[in-house]
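Visitor: Fold the following.
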Amino acid sequence: EVFKGKKNLRLLTTGSLADSSIEATVFKQVSGGFLVQDKDVSRITLADLKVVTRRQPSEQELADLFFAWTVAKHIKSNAIVYVKNGATVGVGAGQMSRVDSTRIAARKAQDMATALNLPRPLTHGSVVASDAFFPFADGLISAADAGATALIQPGGSLRDKEVIAAADEAGLAMVFTGMRHFRH
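Guide: This next block holds a predicted model:
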């Protein structure tokens, strides 16, 4: 009824829209072909998490881990996110190595702390999310050196045992999600 008075308007009936909760395939054109990956529509719950270290995350760490995991979902490849008290304090992404992303995110957090004249780095007491597994312990150790106390990552590396041992040695809590957010 509203559109009947519009002279040059054409309306088409298309039926219902597709259910956006259904997983879809994402295509990205690259030189010589396409990169095909599933659309990341996954969500995690407490039941999805597997604590793999001796130390359990605290309630505050868990809340921050969930938030950091959500932020990491929306950042491109090799994403590392530092979160403290419900706020993102450092992000590193798009690097060739996870340890470089970890260091960049920590440096950004340190730069902000310096700009705000804070007495300690924003990463002190933070948690870290990684969009894909840590292939080596170096990224995790870098996060611990920056002051992180807990990590969330998918797990699934051939070196998971080494990474878990490094987390235990550093006194970190670490949880595996069993799913990754890594995207191109």
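
Visitor: all contacts plus neighbour counts: C-alpha atoms, from now on.
Guide: Fine.

Visitor: Just the element for the spatially most central residue of the chain, please.
Guide: In the chain, the C-alpha closest to the average C-alpha coordinate belongs to Ala72, at a distance of 2.3 Å (C-alpha atoms, centre = their mean). Assigned by DSSP states H and E, Ala72 belongs to helix 59-73.

Visitor: which strands and helices sit next to the following helix or strand past that helix?
Guide: Toward the C-terminal end, the helix or strand that comes next after helix 59-73 (DSSP H and E) is strand 80-84. In terms of contacts (3 or more C-alpha pairs under 8 Å, 6 or more residues apart in numbering; DSSP states H and E), strand 80-84 is packed against helix 59-73, strand 87-92, helix 98-115, strand 127-130.

Visitor: Let's compare: structure for the following, please.
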Amino acid sequence: CALDFAWRVVRHAKSNAIVLGRGSSTVGIGAGQTTRVKAVELAVGVAGDRARGSVLASDAYFPFADGIEVAGRAGVAAILQPGGSLRDPEVIARADEYGIAMYCTGWRVFRH
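Guide: The predicted structure follows:
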């Protein structure tokens, strides 16, 4: 599935890393950024229109809901991330507002 593929790819990108995927292809990668929201912005910018309906994998949790807002405005359909932020309730609520399915793995896979 697309989420599994994106999760496998994001494990090999430099943190902070975001991968947008469709099927078994990447459509946007944001890696090596100082903030997670910047990584999402980069991945969405690379994907362009292909971000709509894509899935997003993050190598670590979202510390704030701002990255979810960027993904939501771009039309991302689902997010796979480790979870574990003190702000998880806010992050999950923002995903719900955008109709984004969110899955938490419990495992961080970041590379510094």
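
Visitor: TM between them?
Guide: Overlay of the two chains. TM-score (TM-score structural alignment, normalised by the length of the second structure): 0.97; 112 aligned residues with a C-alpha RMSD of 0.7 Å.

Visitor: before we move on, back to that, from memory the residue nearest to the centre of the first structure sits against Arg180, does it?
Guide: No. Between Ala72 of the first structure and Arg180 there is no contact under C-alpha atoms under 8 Å: 9.8 Å.

Visitor: Between these two, which contacts overlap?
Guide: Asp131 (C-alpha atoms under 8 Å, 6 or more residues apart in numbering).

Visitor: the inter-axis angle of the helix holding Ala72 of the first structure versus strand 87-92?
Guide: Helix 59-73 of the first structure and strand 87-92 are oriented at 50 degrees to each other (axes from the mean of the first three to the mean of the last three C-alpha atoms, to 10 degrees).

Visitor: List the buried residues for helix 59-73 of the first structure?
Guide: For helix 59-73 of the first structure, the neighbour count (16 or more other C-alpha atoms under 10 Å) marks 61-73 as buried.

Visitor: Same question for stretch 37-54 of the second structure.
Guide: Of all the residues in stretch 37-54 of the second structure, those buried under the rule 16+ other C-alpha under 10 Å are 37-47, 50-54.

Visitor: Same check on stretch 22-38 of the second structure?
Guide: Going by neighbour count (16+ other C-alpha under 10 Å), the buried part of stretch 22-38 of the second structure is 22, 26-33, 36-38.

Visitor: Now do the same for Glu90 of the second structure: its match in the first structure.
Guide: In the first structure, Glu90 of the second structure lines up with Glu162, judged by TM-score structural alignment.
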